[in-house]
Each structure stands twice: as C-alpha cells, then as structure tokens.
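In: I would like the atomic coordinates for the input below:
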Amino acid sequence: MKRKTWITAIILVAIILVAFVVFPTSKSNSSEITATVQKGPFEILVYSSGQLEAQNSENIVVPAQLQDRDVRIYEINITDLIEEGSVVDSGDYVATLDQKTVEEVLNTAREELETAMNEFEDAKMDSNLTLSGVRDQIINAREEVEEFQIVLDESVYESPSVIRKAEMDLDKARRKLEQEKNGYVLKERQAEAKVERKKLDVQQKQTRADKLEEIYHSLVISAPKHGMVIYGKDNSGEKIKPGSTVTPWMPVIATLPDMSSMLSLTYVNEIDISRLENGQRVKLGIDAIPEKELEGEVVSVANIGQPMPKSDAKVFEVKIRIFGDVSDLKPAMTTSNTIYTNTLTDTTFIPTEAIFENDSLQFVYLKKGNTVKQVVDLGDQNENMTLIRKGLNEGDVILLTVPENAEELALEGLDIYQEIKERKIREELEEQKKIEADKKKPYVPNNNKRGNPSGGMIIIG
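Out: The predicted structure is shown next:
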C-alpha cells in the first residue's frame, strides 16, 4: 500500500508540473521591465578609444642632402633597422639605407661630370680657334685698307675715273675692316657665353656629385639624442620596417618621443564631433594598466573628417593631453577616453532603451492606470540616458520592453509632436536664411594675414 501511495503522489506532482509548463497561469505584468523617470544633474559624455603618442618628439630622418631636389633620388629602401622600442643614446646606430641605389646614381653623376668637363675644354678650344681665325681676317682686312690707300695715293695724276675707283675700293676695304672688328666683338661674346655655360654645367654636376658622395657616406643613420626608437609611418599609414621605402617628401624613419608629456590620439565619429571643443575634461583608462586612471583635456579637434577604412562613415582626429604621472606609459598603448562635453544641473532623463519610434514619432510606454504610448520631445543623450524636454515628469513609470497589446494602446501627446514639427521647420528656415545671408556678404580680402588672405579654411589635396 505504501508503495502504491508513493507512486500515486509522484504521478500527481508530475501532472501538476506539466500543467504549469503547458498551461501557464498567466502572462502577467511580472514579465514587464520598468524604469522611473529621473530628475537631476546630467552629464553628456563622448566615449572613444585612442592610442598614446608623445606630445613632442624628434624625428630620425634620411640625410638632409637626400632631400635636395638636385640629387634626383626620389625614393630609397631601408635595408636594416633596429628593433622598435630600443633605447638608444646620441650617436648610436639606428638604420642603414640602400647603398646600391645611391651608388648607381653616383656613378652616373660622375660620368656626367666627366662629359661636362670634356665639353668645357672643347668649348674653350673651339672659342680660341674661332677667335684666332677672326683675328687673322681683321689683319687681312687692315692690310687691304693699306693697299688701297697706296693705290689711291699713286693715282693722284690719273684720270678722275681711276681716282674715283681707287677711292671706292678704299671705302669698301675700310667697311670690311669695321665689319670684321664688330664681328670679332660678337663672336668673342658668343664664345665667352658658351664657355661660361659649359663652366656652369661643370659646377652644377660637380656639386651634385659631391652631394651624392656625402650621401653615400651617410647612409648609416645614427640617433641624434637619447630616447626610445618608435618607427615612423609611410604614405599608407603603415609602420616603417626593413625593406620599407622612404622619400624626400616623407623622410621620417623613426622618432624619439619625449616620454614626459603624452597625448591620446583618438578619432570621433561625425555625429559626436560637434559636441567637442578644446579644453573639455577627459578621463582616461589605460587598457594595459587597468588600475590606472588619468585626467586629461582636449587640445585639438580636426576641422576636416576622414573616411573610416571599408566604411562610408567619417571620423575626426582629436588629441587629448594627459595630466599626472606618465612615467609608466609607453607609446602606442590603447586608451579608453571619456570626454565630458557638457554637464546640465537640473534635467529630466530616462534610459535610452525605453524610447521607441514609429515613423516620425518618438514615444515611450507610460504606465498611468492603463499603459499608453506617450509622445516625448527628446534632447541630448549620453551612453545610457536621454534627456526629456517634454512629455514626462519625474517619478513617471515607463516600460523598457514592448507590451503584448502595443498595437491597441492609445497614443497621447500629439500636441508635443506638432510642436516638434513646427520647431524643426523654424530651425530649417533660420538655417536657410543664414546660408542666403552668407552668400550675399561681399568678399573682403584681409591682406594682413600672410599666406591665407581670405582667412578661410585651407584644404590641402
């Protein structure tokens, strides 16, 4: 009997459990997640991750002569480079540049110099020969003048026609002599100019060969001072490494950062960038040192955005100066940045997840006896909360989840929606008026500003 009683009890319990699972008692309000409208101070924050870099650093670059356009070496490879993060003293070895590239150009420059020197010597010889021939012609012309003078003197007793002919021959000989003298002056100038050009060409090629000679003997790069070596970046933003190419336009091989003053370089999306300005307070966390928290401030906000890789979105570069002890920080460490863009003292706000949208309406599910859809006028938001301009009061209870009968709920606050529409129309009209007014303003150049007379933004392509 006892055994049958136990079996019966077990079966009854099992039936009851199945009934609870298959036929739940109700889909009651216990599944609803609610929140209360709060009122108080509200901080508008922007979050971003960044990377540490030194505020000041000294660049290790290719030899200065290599940056001279006359050298005509437009790129050169790095054949060897010490490990990034190595600590060096002034004069210590850092890198070696490709000697073959310079050697080939140097040999060509020497050949060009030799050719130019030969042409210079040839030009001097040609000038001497040409001028010598013209001098002989002048001597001959002078002798002709003397001969015709003698003929004229001896024809004093001849007929007038003979005398006239002798006079004409003498005049012609004199004109020829003057022409030869003038021609000599011109040819002398031409010869001097030709020789001078060849001489200048030799000097230029000699200077270039000397520079290449200096470059060839300066391809072993040394550190200018004590510091930690951090690799530079090429045109694509990739870090320099052995085999990388440097150019006169991007000559940086590595940098020696000043570790006493650090920045966090971060990128902020275009939605949040309008909230940022210099001087705003920042809290920074260091991913590699979780227990370390630092203070900082925004010191630079880019005016021009740049596209994110593999995305249509744009981001803006922001630099944050770090305060406090930075002795244990290293360049390229990742930072978590919290930027305090604004603090409002007495505001109404709710969790952002409590806001729902239907077409152009933004509303919450408000519990006041019966649940209703309440239209709300939204303000700024931070990571978790959104400001409420109108539609809710402190202490109101709202749902964080969509209720089951959402489609049947009444919609309240259409007057708020109408106010929002009218405000947006006014703002658009004011913006349009401002644009039209700016177009009508006459252009007044400001000649006191050097380099950018208009005082506008310069965009470099």
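In: For the rest of this, base every contact and every neighbour count on C-alpha atoms.
Out: Will do.
In: for the stretch 251-400 of the chain, what spans make up the helices?
Out: Read by DSSP state H, counting those that start in this stretch, the stretch 251-400 of the chain holds no helices at all.
In: All the strands of it, residue numbers only.
Out: Taking DSSP state E, counting those that start in this stretch as the criterion, the stretch 251-400 of the chain carries its strands at 252-257, 262-269, 281-286, 289-301, 306-307, 314-322, 334-351, 356-358, 361-368, 370-375, 377-381, 385-390, 397-399.
In: Tabulate those (JSON lines), appending mean neighbour count.
Out: Converted to JSON lines, the strands of the stretch 251-400 of the chain look like this (neighbours: other C-alpha atoms under 10 Å):
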{"stretch": "strand 252-257", "mean neighbour count": "23"}
{"stretch": "strand 262-269", "mean neighbour count": "22"}
{"stretch": "strand 281-286", "mean neighbour count": "20"}
{"stretch": "strand 289-301", "mean neighbour count": "15"}
{"stretch": "strand 306-307", "mean neighbour count": "14"}
{"stretch": "strand 314-322", "mean neighbour count": "21"}
{"stretch": "strand 334-351", "mean neighbour count": "18"}
{"stretch": "strand 356-358", "mean neighbour count": "11"}
{"stretch": "strand 361-368", "mean neighbour count": "19"}
{"stretch": "strand 370-375", "mean neighbour count": "19"}
{"stretch": "strand 377-381", "mean neighbour count": "16"}
{"stretch": "strand 385-390", "mean neighbour count": "19"}
{"stretch": "strand 397-399", "mean neighbour count": "22"}
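In: Out of those strands, the one nearest residue 440 is which?
Out: Proximity to residue 440 (C-alpha to C-alpha) singles out strand 289-301 among these, at 29.7 Å.
In: Compute the number of surrounding residues for residue 221.
Out: Residue 221 has 20 neighbours, counted by other C-alpha atoms under 10 Å.
In: and stretch 285-294, how far apart are its ends?
Out: Start-to-end span of stretch 285-294 (C-alpha to C-alpha, to the nearest Å) is 6 Å.
In: what's in contact with it?
Out: Applying C-alpha atoms under 8 Å, 6 or more residues apart in numbering, the contact partners of stretch 285-294 are 283, 284, 322, 323, 324, 333, 334, 335, 336, 337.
In: Could you find the closest non-adjacent residue to the fifth one?
Out: Once its chain neighbours are removed from consideration, residue 324 has its nearest residue in residue 294; the separation is 6.7 Å (C-alpha to C-alpha, 6 or more residues apart in numbering).
In: secondary structure class for residue 26?
Out: Following DSSP: H, G, I helix; E, B strand; the rest coil, we place residue 26 in the coil state.
In: Another for comparison:
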Amino acid sequence: MKKKLLIGGGALVLLLVVFFIVRGNKSNEVADVMASVKRGPFKVEIETTGELEAKNSVKILGPSQLRDFRIWNVTIQSIVDEGTVVKKGDWIATLDRSEFQNRFNEKQIELEKANSKYVQTQLDTTLTMRQSRDELVNLKYAKEEKKIILEQSKYEPPATIKQHEIDLEKAVRAYEQALENNKIKKKQNIEKMREVSAELRKVQNEFGSMTKVMESFNVTAPEEGMVIYEKGWDGKPIKAGSQINMWEPTVATLPDLTKMMSKTYVNEVDVRKVKAGQDVQVGLDAYPDKKLTGKVIRVANVGEQRPNSDAKVFEVAVEIDGTDPSLRPSMTTSNRIVASVVDSAMFIPLECLHSQADTITYVFRKDGINTIKQEVIIGLTNSNDVVILAGLKEDDRIYLSVPPGMEEDEIALLKEMNGKRKKKEDKPEEKKEQPIKTLPTASN
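Out: Coordinates of the predicted model:
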C-alpha cells in the first residue's frame, strides 16, 4: 500500500513539474511574439555600399587626335603601377602605335610626293615663262625690223610700200598677242604654284600633327600626384592590355586627396527619398573604428543597370566632411543616408503589419484577454519599423505574427469605429443604437 502511495505521489509531482515547464514555455512563447507601440525619434535611413574617389582629379589623357585619322581604339602596352606617386613629366603608360605607324608611313610617302610635285611644277613654270619671254623679245625685234624696212621703202613703188605696211601691222599684232599671252601664262603659273603650295602645306601640316601624335603614344603625367587607374564601361580598372577609345582617351587620373567623396548606388524604390543636402554616416571597411560624416551632393536623374545585376539603380555622390590623410581612392564604404527624421512618432516593428487585398493594413492588438484584428494607418518606414498614424496608441501590445485561428476574423475598421463614436455623441439616449456595419471577411 505504501509503495502504491509513493508511486502515485511521484507521478503527481512529475505531472506538476511538466505542467509548470509547459506553462513557462508557453508564456515565454507568447512574450516572444508580442511587441509594444513605442514613441520616440524615428529615422528613415537608406543603407548602401560604395567606394571612395576624389571629388576633383586631373585626367591623364592619351592622344585624342587619333579619331582625325579614323583610329577609334588603342591598346595599352604597359602602364605604371596603380598608387605610384609621380612628378610632372614622369612616364605613365605606353600605347600600341602599330596601326598608327602604318598611317604615318603612308603620310610620309604622300609628303615626298607633294614635295616632288611642287618642285616639278616650279621648274615647269620657270621654263614656260622663260620661253614666253624669249618669244616676246624675238617678236619685238621682228617688229622693229619691219618698221625700219617700211621707213626705207618710201621711194619705192606704192605696192611695195603697201606690202611693207601690212608686214609691220602683222608684226605689231603678233607682238601684242604674245604680250597678252605672256600675262595669261604668268597668271596660270602663279595659280599652279599656289595650288601645289597649298597641297604641300596641307600634307606638311598633317605630317607635323602625326609626328606630335606619334610622340604622345608615350603618356606622361601632366602634374604630380598619385596614379589611379581609370575604370572602363564594365566598371573594371583599365590596365595593360586594355583598350581606350578616342572619344574618352583617359588612361588614369591624378586625384586631389584633400577632398574625397563616396560614390554609391541607390535602388529605384528608395531613390525618391534621397535628396541633395541630406546627412550621411560613412563607414570604412579598411578602418572599422573610423566614423565619417558627409552630405549628399548629387543624385543622378537617369538610372542605370550595373554589371551582374538586373535591378536599376541611381548613382548618388556623397561628399566627405573634412580631410583625412588615411582615405584612399577605391576604399569600400558603407553609407547610411538619413532620408528623414521625425522627432516624436509612434512606431512598431514591420513584422506586425499585415494586409488584405493590398488595400487595408492591420495588426493584431491585445485588448485585455481579447485580441482585435485592428486596421491601422501607416506613415514612414525604415528597415525595421513603421510609423503608425492612426489605429493604435502608445504602449498597446501587438502580435508579431498571426495568432492561431484569427486569419479569417473581421477587421475592426477605423472609419466604423469613428462612426460609432459619433453616433454615441449625437443620438438621443432614448433611441437605440443601430448596429455597426462591417465589411465581409475574406471567407465570405
């Protein structure tokens, strides 16, 4: 008998222990899924990653005149290491000149031909003008001879005199025609020389320009600074073996490290919240303990699609406050853009919100021993919380998840609650209150 009592008592104690353990777990579970409506400062922050770059920098350019010779791309054969500190005139890079060398050789041959043509034309015009002058001299002598013959024939028969007069007129006419022809030939030769001279000058200028371009294939620093590689269309740095196009022939840059900025990208959903002048908290992966501040100085008006991403983003430039010698271009940054700040607002965790047909937003509010499916009006949101404009009051208790069995319950709408209050205030006491209409639930 005593043994049975001992066994029964032990079983009872075990049941009580299990009961209290389960009860404690349930109360902890309930506590874990509940949250309170809080009031306090509310910040809307947008977190992005980016990288540092100088706000101002000097571009190191390759030969931009290559497009005049229909050369659109040039390969970088070798380039100085990124981060190298250089002085003005120091070597930066050497570009592949093989394609341009062919054009240069062709232009050199063209220059030799133009020179030869100029000399040949000069000799031809000289010879032509000499022959014309000799002809004029001879015709002048012939005219003088005819004149002397006519003067000596005054005692000869009239027919002979007449013949001599005709011969003199022919000689005078031939001389005058030759004189006019000489003037025309002189003008012709002047124009020929002007034409070949212009052609020669053109080829000489082109050859001179090509000579300068040939020298620019060795790229040098325009001033002193630290060399930072330019990034190509794919976002990758330009290096040996890369190509530069002649519409943007930048090989590298010399940044001004006294004023830095963080270049980041914001997705198209959040970009409407970002404006110039907003404060930004900037962190550095290289220096986790260093906290920087800055301001948004520029937001792109046109979105773009970054490599390896399907989402559209907008470029945002953040200027870093002050000067820090430890900052270097291309350092990875974490940017927290403060889009807006409310000094005092009621807010709850985002997990508490639910919606019906994307038109009504509601929460599950604890009201004593009851739970109410309560409509709420929301305001600003951030990554964790949402502002409540109506439907809740401070310190209300709400569920983080849907309580079991309440998925199909009706929603307590704000307009119905307001209407109920109004009826209680306006209607006489002797009249009975009309039942409040409610929207059908999803199951109906």
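In: For the two chains, what TM-score is obtained?
Out: The pair, once superposed, lands on a TM-score of 0.74 when counted by TM-score structural alignment, normalised by the length of structure 2; 398 aligned residues with a C-alpha RMSD of 4.3 Å.
In: Can I get the contacts of stretch 285-294 of structure 1 in CSV including distance to residue 132 of structure 1?
Out: Below are the contacts of stretch 285-294 of structure 1 laid out as CSV (distance: C-alpha to C-alpha, whole Å):
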residue, distance to residue 132 of structure 1
283, 87
284, 86
322, 80
323, 82
324, 84
333, 79
334, 81
335, 82
336, 85
337, 85
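In: so which pair among those residues is furthest apart in space?
Out: Across the contacts of stretch 285-294 of structure 1, the two lying at the largest distance from each other (C-alpha to C-alpha) are 324 and 334, at 17.2 Å.
In: Tell me where the stretch 101-250 of structure 1 has strands.
Out: Under the criterion DSSP E, counting those that start in this stretch, strands of the stretch 101-250 of structure 1 are mapped to 220-222, 227-228, 230-231, 245-246.
In: can those strands go into CSV with extra columns for distance to residue 351 of structure 1?
Out: Listed next are these as CSV, based on distance: least, C-alpha to C-alpha, whole Å:
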stretch, distance to residue 351 of structure 1
strand 220-222, 58
strand 227-228, 47
strand 230-231, 44
strand 245-246, 52
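In: Just name the most buried of the ones you listed.
Out: Mean neighbours per residue, mean count of other C-alpha atoms under 10 Å, is largest over those for strand 230-231, with a mean of 23.
In: quick one: the helices in the stretch 1-150 of structure 1?
Out: Counting by DSSP H, counting those that start in this stretch, the stretch 1-150 of structure 1 has helices at residues 2-22, 99-154.
In: what's stretch 339-347 of structure 1 aligned against in structure 2?
Out: Stretch 339-347 of structure 1 corresponds to residues 337-345 of structure 2 when matched by TM-score structural alignment.
In: quick one: that stretch to structure 1 mean distance?
Out: After superposition onto structure 1, stretch 337-345 of structure 2 sits on average 1.7 Å from its aligned residues (mean C-alpha distance after the TM-score superposition for structure 1).
In: Identify the residues contacting that stretch?
Out: With contacts defined as C-alpha under 8 Å, 6+ apart, stretch 337-345 of structure 2 is touched by 39-47, 273-275, 278-281, 387-388.
In: Of those residues, just the buried ones, ChimeraX syntax please.
Out: Provided next is the ChimeraX selection string for whichever of these are buried by 16 or more other C-alpha atoms under 10 Å:
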select :39,42,43,44,45,46,47,273,274,275,278,279,280,281,387,388
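In: between the strands of the stretch 101-250 of structure 1, which one is nearest to residue 305 of structure 1?
Out: Closest approach to residue 305 of structure 1 among the strands of the stretch 101-250 of structure 1 is made by strand 230-231 (25.2 Å; C-alpha to C-alpha).
In: Please list all residues in contact with residue 318 of structure 1.
Out: Contacts for residue 318 of structure 1 were tallied using C-alpha under 8 Å, 6+ apart; they are 265, 266, 267, 268, 298, 299, 300, 301, 302.
In: In a markdown table: these, plus distance to residue 346 of structure 1.
Out: Converted to a markdown table, the contacts of residue 318 of structure 1 look like this (distance: C-alpha to C-alpha, whole Å):
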| residue | distance to residue 346 of structure 1 |
| --- | --- |
| 265 | 33 |
| 266 | 31 |
| 267 | 31 |
| 268 | 28 |
| 298 | 26 |
| 299 | 29 |
| 300 | 30 |
| 301 | 29 |
| 302 | 32 |
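In: any idea how far residue 145 of structure 1 is from the residue in structure 1 sticking out farthest from the centre?
Out: Distance from the C-alpha centroid of structure 1, by C-alpha atoms, centre = their mean, peaks at residue 157 (97.8 Å). Taking C-alpha to C-alpha as the measure, residue 157 of structure 1 and residue 145 of structure 1 are separated by 21 Å.
In: Pull the residues that contact stretch 21-40 of structure 1.
Out: Contacting residues not belonging to stretch 21-40 of structure 1 are listed as 345-351, 392-401, 403 [C-alpha under 8 Å, 6+ apart].
In: Could you do stretch 239-249 of structure 2 as well?
Out: Against stretch 239-249 of structure 2 from outside (C-alpha under 8 Å, 6+ apart): 61-67, 71-79, 229, 250-251.
In: filter those to the buried ones?
Out: Buried members of the contacts of stretch 239-249 of structure 2, counted by 16+ other C-alpha under 10 Å: 61-66, 72-76, 78-79, 229, 250-251.
In: Distance from the chain centre to stretch 74-89 of structure 2, please.
Out: Taking C-alpha atoms, centre = their mean, to the nearest Å, the mean C-alpha location of stretch 74-89 of structure 2 is offset from the chain mean by 24 Å.
In: Let me see the contact set for residue 390 of structure 2.
Out: Taking C-alpha under 8 Å, 6+ apart, we find residue 390 of structure 2 in contact with 376, 377, 378.
In: and if you look at residue 366 of structure 1?
Out: Residue 366 of structure 1 makes contact with 372, 373, 374, 396, 397, 398, 399, according to C-alpha under 8 Å, 6+ apart.
In: Tell me which residue of structure 2 matches up with it.
Out: In structure 2, the residue matched to residue 366 of structure 1 (TM-score structural alignment) is residue 364.
In: Name the nearest residue to residue 45 of structure 2, ignoring sequence neighbours.
Out: Nearest one to residue 45 of structure 2, counting by C-alpha to C-alpha, 6+ apart, is residue 338 at 4.6 Å.
In: what do you get for residue 226 of structure 1?
Out: Spatially, and ignoring its direct neighbours in sequence, residue 226 of structure 1 is nearest to residue 89 (4.0 Å; C-alpha to C-alpha, 6+ apart).
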